[in-house]
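>>> Here you go, sequence then predicted model.
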Amino acid sequence: MHAAARPATAGPSDVALTGAPTGLAALAARADHVIGTAVEWVAAAIVLVEIAILAAGVTARYLFHTPLVWSDELASILFLWLSMLGAVVALRRGEHMRMTGLVSRVSPGARAFLEALALTASIVFLLLIFHHALDYAQEEGFIVTPALEISNAWRAAAIPTGIALMLAAALARFVRLHARGPAFAAILVAAGLVALFWWAGPMLKPLGKLNLVIFFVGVVATNVFAGVPIAFSFALATFGYLALTTSTPLLVMVGRLDEGMSHLILLAVPLFVFLGLLIEMTGMAAAMIRFLASLLGHVRGGLSYVLIGAMYLVSGISGSKIADMAAIAPVLFPEMKARGAKPGDLVALLSATGAQTETIPPSIVLITIGSVTGVSIAALFTGGMLPAVVLGLALCAVVWRRYRHEDLSHVVRVPAPEILKLALVALPAIALPFVIRAAVVEGVATATEVSTIGIAYSVVMGLVVYRRFDWRRIGPMLIETASLTGAIIFIVGCATAMAWGLTQSGFSQDLGRIMAALPGGAWGFLAVSIVAFVILGSVLEGIPAIVLFGPLLFPIARQVGVHEVHYAMVVILAMGIGLFAPPFGVGYYGACAISKVNPDEGLRHIGGYMLALILGLLVVAAVPWLSTGFLKF
């Protein structure tokens, strides 16, 4: 995610909330605290239960050769509940992904208005969709699940329940807004826009495909740049398009939300997020970094090379860029600053390595691509290793140029026995990425289940080898996992509904014809895709962009002769560059927040790294073997 960084993608700022609420605000705060705490712990418990179910499934099938026929079904039911409750937690904590490039640059008064408008827009969608979600859950009550033989309403009820709880959380936040004038203005603007679109409905229907521009470009772009969370921006545009320009029952939109959030392979998202938090807590990441620093610390720019290498290794464990950067920056940055490195250059390199490592398994984006396009997860895991090496070498070239005159006269070289000792300590941590990949490729576990192997491995290493396991942190880590899962999976659901709307309009066929007719054949298609996904990555982030456009473009890639794994690597790296490139890339601001560096300091240094990433991406695009060469092994 990879999710982008939380500080850059948060919901309406807590600064806008009253510090000591009174009256109605106090009542809302108390109710929100009670309900919110209950939701957090239920969601955390579901994460634990999901880990146990998948671990039991792997054990029963691989060790005892007696598969649990009900495990996947129960895991799927609980996953929808986890996604919806996690979305509630994310809304309460202001962690739904959003673009704040414009919001953070306007005057305080305008910012208060935009923050209130973002919250109001979310409330509007939740109010509009709630009764359709209830109808959908009732309709699902007639379906009986095949393994557990229970009503599917037990699963579908997660959607209206989650929507109702999100609505309560959003209203509680709105009541607690300190700036009453901007809040009232936001209500008037939102009500006026809803009334205007409703009134214009009869005039919109005859416009045909021009409505795609109005809703999926105009409405989405306006909402995204105004700071409305991306998921709600997609959802509002899709709801408006279906309600005002088609005769499609809005029950269908809820069904598409359900479909998008119900891919069992996406269950890997929370488990890998939790695994990332676990390796940081157990000290496994720190052990790897200390070993790499002992090897290269005496070389000019050595700690920068360590940063690049550590991000490569840690990405292979956690699957979450937030976890990667949070595990590495606090360990390396103090010593790098002591050696004279500029904070702006450090955050620029950290951001660039975030983009570089997007294809390293078990990347959440790889898992998402596999779920929405049908490409083999094992093939994607195999194909993602070398492209990241190419971009890493390009970054190393920039580091060599910038640090070739670094003064290391005060640096003491670590003796060989100490390096060997650190290597032995780091060996269990370094082995984990290879354990994960081998388990998938050898068929021990699926991409969804393999995270449980990593979790069990990390728990054992933390308790037995590293003797560092803080049980008090497990609860907060599980809640953090649920929140990030809700933010990610709710986007996937809303983007799936939007992609369905685009497909039903005939847009996918039109796009296919245009892209297939591009001059230059496969090379022209790749070039246009690179530019498009760099832009999409900076505005929409990787996961919503790939969910929205992956099902449309991957068939075209096959049609023009581009291998699907090669195409996946190209578009993921392009999205990563957009995600971590300022001024719009929210991943860049996440790196700044984790590094505690002002974003303006990094802007002077990041150009060279981004140029290196682009050159590396062009090499990957031009040499398909880098992505597909090891698929036959």
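Everything's here; your move.

>>> switch to C-alpha atoms for all contacts and neighbour counts from now on
Fine.

>>> Please look at Ala183 and Leu114 and confirm they touch.
No. Shown here, Ala183 and Leu114 do not form a contact pair, counting by CA atoms under 8 Å, at 9.0 Å.

>>> Use this one as the comparison:
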Amino acid sequence: MAHVEMTPAVTPTLAGEVAQSPRRRSLLGSIELALKWLVEIPAAILVVAEIVILFAGVVSRYVLHAPLVWSDELASMLFLWLAMLGSAVAFRRSEHMRMTALVASAGPRLWAYLDVVATCAALAFLLLIVHPSYEYAYEESFITTPALQISNTWRAAALPVGICLMVLFALLRLARVGDLKTLLTAVATVVVLIALFWFAQPLFKPLGNINLIIFFVGVVGFCVFAGVPIAFAFGLAIFGYLALTTRTPLMVLVGRMDEGMSHLILLSVPLFVFLGLLIEMTGMARAMVAFLASLLGHVRGGLHYVLVGAMYLVSGISGAKAADMAAVAPVLFPEMKQRGAKPGDLVALLAATGAQTETIPPSLVLITIGSVTGVSISALFTGGLLPGVVLALTLSGLVWWRYRGEDLSHVRRATSGEIARAFVVSIPALALPFVIRYAVVEGIATATEVSTIGIVYALVIGLLIYRQFDWRRLLPMLIETACLSGAILLIIGTATGMAWGLTQSGFSRALAASMTGLPGGAATFIAVSILAFVILGSVLEGIPAIVLFGPLMFPIARLVGVHEVHYAMIIILAMGIGLFAPPFGVGYYAACAIGKVDPAEGIRPIWGYLLALLVGLIIVAIFPWISIGFL
């Protein structure tokens, strides 16, 4: 998934640093550099360790017929450490997902103030859960793991350690703010707001489920639109709800976060993220795009069709939208601009193809749905292929209309020999999606383990065939993997806490009753779901929206007679449209950042592509066979 902030050229914190003394900057820089390596190197090592452990498990079970009984347990223990250290890396880099559309449109002074407020709000949540996380880790010391026979504290200690590291990075960031007035105002704002909620505690008790609106809509909405990272907005909301309106021990919140982040199926998130970076680095993506360009480059709008097809193929490998777009756009955009394509139209189509490919395995959203709803990952992987084709066809129809008069008199058609050579070169890359799919279907590896097969395959192909393997990029790629994974997993953790709070309040039962009672049955339910998830996708992004509402909506879908795989495809595509739709969709700004185009240029052309996507979504919704015909 794409998670990019569109920020001014000089951020408030950097602007503020100018006012600091060189000695202070040097001391803070030295402390942060030491902490940086203390966190990033272990995080990178953990990514490698997970790949080795899971691949060893596949080999020992399928090749040697001697399963490693401890491999899943060790992988699970290390995974929580990877999630928390990755979250700390993301915090240091300011790469936790946040919605900056409104904040960035404010004036420089207000932007600087809100940026510091966001850091203070995140720090407040971290300080509030430091002690409950320590209590939780201590309680886990009474549990002994079944396979390794060691205390579960070794795993649970990742939570307080990761939280304390993020506290340190937050304090260092605040210490670098040069404008003391802005800093004190921001700190005072957060302290006053928390104090007001604390003193209003007696007023919340009698309100019952109205508190859900106050905390889960009001607090979350205020924090998200103010630029607070989504994970911490969720965290503040659920912490406030539990602390001020219930008698639930706050250690329970940490336990729910642990539960949400520790699903072994989610281990495929960092592994597929790394795989996406790997195929870009080894030249596999470039080989696929070159083959498609040789086939269609001479057709009117041909490279636009190539962009649609390349995103479909690359999505089948990486599972991460940022990696998909970064792999395809730099290869195609220069030639497309030479042919007269407008930059705004290019990023609009790039964003639209990002939404189109959300259902194509191994999409991280598919993996998340499987982990939180219990739907078969294999069934989701099978069901996601055709919906992506339907949306590709509707996008291609619009491309045909827009470029039916394109002048191609200066474009040379590739010869059959050139096409054959490009095809031969691309065969190893084109085979990777089929290798991944075959391994899952034939039971060689689980949906979690299959990513390691893809990684080993990409390493071998990159080293022996394409020979574009840059060893110097390996460490930054591993750190980037941990960073993006940590940002995603912390959201899943805090969103799981919110989902638990919603369930405990009885909201899920009330929602089920109201949704099943809608006139029109399944058709109305699907229509309402599409509208709701387009909105949720634009504000929360796919993964947190799924974690929050998936466990609530999927049982209702079954009650009204909608197949769960069909329903999964509908809501994923709806969220994809929201995610890549301006003005709030983060994915749209990611496409603009990758294409190096001003977001304003793509606003007009993207509406046509979004309409084409909506037509494709309606077709998928009307005909369930598209999603479940091959199950």
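Received it, and whenever you're ready, just let me know what you need. Source: prediction; values computed, not measured.

>>> Could you quantify their similarity as a TM-score?
Here the TM-score for the pair of chains, by TM-score structural alignment, normalised by the length of structure 2, is 0.98; 630 aligned residues with a CA RMSD of 1.4 Å.

>>> ok so, going back, and Ala183 and Leu114 of structure 1? Which one has more around it.
When neighbours are counted by other CA atoms under 10 Å, Leu114 comes out ahead of the other of Ala183 of structure 1 and Leu114, with 25 against 22.

>>> does that one sit in a helix or strand, and which one?
Leu114 of structure 1 belongs to helix 108-140 when assigned by DSSP states H and E.

>>> in that helix, what counts as buried?
For helix 108-140 of structure 1, the neighbour count (16 or more other CA atoms under 10 Å) marks 111-126, 129-134, 136-138, 140 as buried.

>>> Ser21 of structure 2: neighbouring residues, count only.
Neighbours of Ser21 of structure 2 (other CA under 10 Å): 10.

>>> Actually, Arg604 of structure 1.
So Arg604 of structure 1, with other CA under 10 Å, has 12 neighbours.

>>> which residue packs closest to it, ignoring adjacent ones?
Gly344 (7.3 Å; CA to CA, 6 or more residues apart in numbering).

>>> Does the one you found belong to a helix, a strand or coil?
With DSSP: H, G, I helix; E, B strand; the rest coil as the basis, the three-state label of Gly344 of structure 1 is helix.

>>> shouldn't it be in contact with Ser595?
No. Assessed by CA under 8 Å, Gly344 of structure 1 is found out of contact with Ser595, at 9.7 Å.

>>> Please enumerate the shared neighbours of the two.
Shared contacts of Gly344 of structure 1 and Ser595, defined by CA atoms under 8 Å, 6 or more residues apart in numbering, are absent.

>>> Can you report how many residues lie near the residue nearest to Arg604 of structure 1?
Gly344 of structure 1 has 21 neighbours, counted by other CA under 10 Å.

>>> give the contact list for it.
Contacts for Gly344 of structure 1 (CA under 8 Å, 6+ apart) come out as 597-605.

>>> Please indicate which of those are buried?
Looks like those have 597, 599, 601-603, 605 buried, using 16+ other CA under 10 Å.

>>> Next, please give the residue ranges for the helices of the stretch 251-400 of structure 1.
With DSSP state H, counting those that start in this stretch as the criterion, the stretch 251-400 of structure 1 has helices at 251-261, 268-282, 284-296, 302-318, 321-338, 343-356, 364-373, 377-383, 385-403.

>>> which stretch among the ones you listed comes nearest Ser538 of structure 1?
Among these, helix 343-356 comes nearest to Ser538 of structure 1, with 11.4 Å by CA to CA.

>>> how much does that closest one stray from structure 2?
Helix 343-356 of structure 1, aligned to structure 2 and superposed, deviates on average by 0.2 Å (mean CA distance after the TM-score superposition for structure 1).

>>> what is the orientation angle of that helix with helix 302-318?
Put simply, helix 343-356 of structure 1 runs at 40 degrees to helix 302-318, going by axes from the mean of the first three to the mean of the last three CA atoms, to 10 degrees.

>>> and the angle for helix 343-356 of structure 1 with helix 321-338?
Relative orientation of helix 343-356 of structure 1 and helix 321-338, computed by the same axes, to 10 degrees: 150 degrees.

>>> show me the contacts for Val47 of structure 1.
Shown in contact with Val47 of structure 1 (CA under 8 Å, 6+ apart): 82, 270-271, 478, 481-482.

>>> likewise Ala352 of structure 1?
395, 577, 580-581, 606, 609-610, 613.

>>> from these, which single one is nearest Ile46 of structure 1?
Closest to Ile46 of structure 1 out of these is Phe580 (32.0 Å), distances taken as CA to CA.

>>> Please tell me I have it right and the closest one contacts Val539.
No. Contact criterion CA under 8 Å: Phe580 of structure 1 and Val539 do not qualify, at 10.8 Å.
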